[in-house]
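J.: Can you look at this prediction? I've put the sequence above it.
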Amino acid sequence: MSTNRPVRVALEAIGNTPCIELQNVVPEDCVRVFLKLEGLNPTGSYKERMARAVIEEAERRGDLKPGMTVVEATGGIVSSNAFAEEKLKTMAANGATVEGAGMGMGVCRILKSHYADCRVTVLEPASAPMITKGYEGPHSVEGIGIGFIPPLLDKSLYDDARAVDESEGRVISQRVAKEEGVLAGTSTGLNVVAAIQLAKELGPGNIVATVVCDSGLKYLQGDLFTEKIEDCILFET
């Protein structure tokens, strides 16, 4: 059997993640809300889509050849100690050298090319409203609210920006885990809060879809799922 086959199987598993409809955390007067489960990619993150596309295009152009090193400057190979330790350990387990020291626009382009009348909303923490109000601030939501306008953020591709309170995101993350069976982090919590807000505002016949950015397993060392953990105990021995 070819030694390259396992790698090819893993690459083919990137994308085509399932969507589920929220059943319990969405109020009755809302339109339907769906979650795209990006945590079911092989290493548990939507970033695998971008990584594969970038690497394969670089290989096609001949810019990336066997033996070269790939350096990626977000939550990837060059990272920050602001990211959860589980994320850094996941990268190291997959063979990356981790040295301590932007998905939205891609989704916008594809959605707008297929559904010109769709509405796209981008999010940020309310305490760091650089996009919505023009100033930075402190927060603990990984992956967003970076303190400056992302260079790839194209205002022509999205319809509005919304700031979401981090505490609301944390609460809804806990509820989604307990009531919907989906374990996800705080950034996904912000996504769900905004999705429910939009679901209340939109009229009948519309649907709202948002992304579960990665697996909540990457956040177990923090306090997101330890708060009121006694309420989550389902069985006793």
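T.: Yep, it's here.
J.: CA only for contacts and neighbour counts going forward, please
T.: Will do.
J.: How much space separates the residue positioned nearest the centre of the chain from residue 134?
T.: Nearest to the geometric centre of the chain sits residue 213, at 2.1 Å (C-alpha atoms, centre = their mean). Counting by C-alpha to C-alpha, to the nearest Å, the gap from residue 213 to residue 134 is 25 Å.
J.: The residue nearest to the centre of the chain contacts residue 40, doesn't it?
T.: No - counting by C-alpha atoms under 8 Å, residue 213 stays clear of residue 40, with 9.7 Å between them.
J.: Put this next to the previous one:
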Amino acid sequence: MKIANSITDLIGNTPIVKLNRLPEAGSADVYVKLEFQNPGGSVKDRIANAMIEDAEQSGALKQGDTIIEPTSGNTGIGLAMVAAAKGYRAIFVMPETMSLERRKLLQAYGAELVLTPGPDGMKGAIAKADELAKEHGYFVPQQFHNPANPAIHERTTGPEIVEAFGKDGLDAFIAGVGTGGTVTGAGHVLKKNYPDIKIYALEPEESAVLSGDTPSPHKIQGIGAGFVPDTLDTKVYDGILKVSSEDALETAREVAKKEGILVGISSGATIFAALNLAKELGAGKKVLAIVASNGERYLSTALYNFE
């Protein structure tokens, strides 16, 4: 085992594990890539580090600068970790309705928080971050627009999957769409290596914007932003899978109880979709789903309400 020079060197090369007890008899094999094994606890560590390194290389970010980003979730945590490791000041703008554990996690990394009115949602947070960035000259990574986002998945996530499955290949790949960076970047690599693979973008059933529906509230944190992001290549996927918030929550609970893997809500959605797709494909086929984050991050949400 190599000794790393920085916590950022440990991002990526996440493990893939087979699900043994949840898939029905006669189904395809179902595998999950555990992105919560990244040091900041989610898939977003990849893009956080990539966006900051890209900005450093282009000269858009230099020592002494401040990073600001409107975020309610894992991208903020990844950025806070990378900013701490590299010595940048970090400010995150989020709606005041976001969970206390989220806020504390960001503050633990030394980040500053600016809270915006809850009813204004993420649009209010984005507007406030833009206002502060213009006023003070802060750097905004802009995860929904930054090409470094899908590029890092093309450079790391996709090749990691190909290395794991080798010449035997893979029949289907499922990733939830928040920014769309994972399905876009990894999808391009998988298509090149496995011409017959089917790539699926996953979104909340209640807010199926990719399918042409109108944005609506849902409980699957981290996906279903309510618009089609610039970082999503809509030509890379072969189909869109829709999963309800209830099915996502229930599956996440089942994965913990039956596979011993504690996953977040969006991972419950990707696994629900993978199990159903595995039934359709049948024995001898292989399906891989992305597990974006760990269930510990959602202990105060509806996911784990044991009362």
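T.: All right, it came through fine. These figures come from a predicted structure and were not determined experimentally.
J.: How close are the two chains, by TM-score?
T.: Scored against TM-score structural alignment, normalised by the length of the first structure, the superposed chains reach a TM-score of 0.86; 223 aligned residues with a C-alpha RMSD of 2.0 Å.
J.: all helices of the second structure, in order?
T.: Along the second structure, the segments classed as helices by DSSP state H run 44-58, 74-86, 100-108, 121-136, 148-152, 158-165, 181-193, 245-259, 265-281.
J.: Among those helices, which comes closest to residue 208 of the second structure?
T.: Between residue 208 of the second structure and those, the shortest gap by C-alpha to C-alpha is with helix 245-259, which sits at 11.8 Å.
J.: Might one say that residue 143 of the first structure is in contact with residue 187?
T.: Yes - the pair residue 143 of the first structure and residue 187 passes the contact test of C-alpha under 8 Å, sitting 7.4 Å apart.
J.: Those two: which is more packed in?
T.: Higher neighbour count among residue 143 of the first structure and residue 187: residue 187, with 26 against 15, using other C-alpha atoms under 10 Å.
J.: Give me the aligned partner of that one over in the second structure.
T.: In the second structure, the residue paired with residue 187 of the first structure is residue 266, using TM-score structural alignment.
J.: Contact partners for that match?
T.: By C-alpha atoms under 8 Å, 6 or more residues apart in numbering, the residues touching residue 266 of the second structure are 176, 220-223, 248, 291-293.
J.: conserved subset of those in the first structure?
T.: Contacts conserved in the first structure for those, using both residues aligned by TM-score structural alignment, their matches' C-alpha atoms under 8 Å: 220-223, 248, 292.
J.: for the first structure, what spans make up the strands?
T.: All strands of the first structure, identified by DSSP state E, fall at 19-21, 32-37, 78-79, 99-100, 121-125, 160-164, 207-212.
J.: Would you mind giving those as CSV with mean neighbour count and distance to residue 63 of the first structure added?
T.: What follows is the strands of the first structure, written out as CSV (neighbours: other C-alpha atoms under 10 Å; distance: least, C-alpha to C-alpha, whole Å):
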stretch, mean neighbour count, distance to residue 63 of the first structure
strand 19-21, 14, 35
strand 32-37, 20, 32
strand 78-79, 18, 20
strand 99-100, 12, 23
strand 121-125, 21, 32
strand 160-164, 17, 36
strand 207-212, 20, 32
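J.: so residue 210 of the second structure sits right up against residue 228, yeah?
T.: Yes - counting by C-alpha under 8 Å, residue 210 of the second structure does reach residue 228; the two are 6.6 Å apart.
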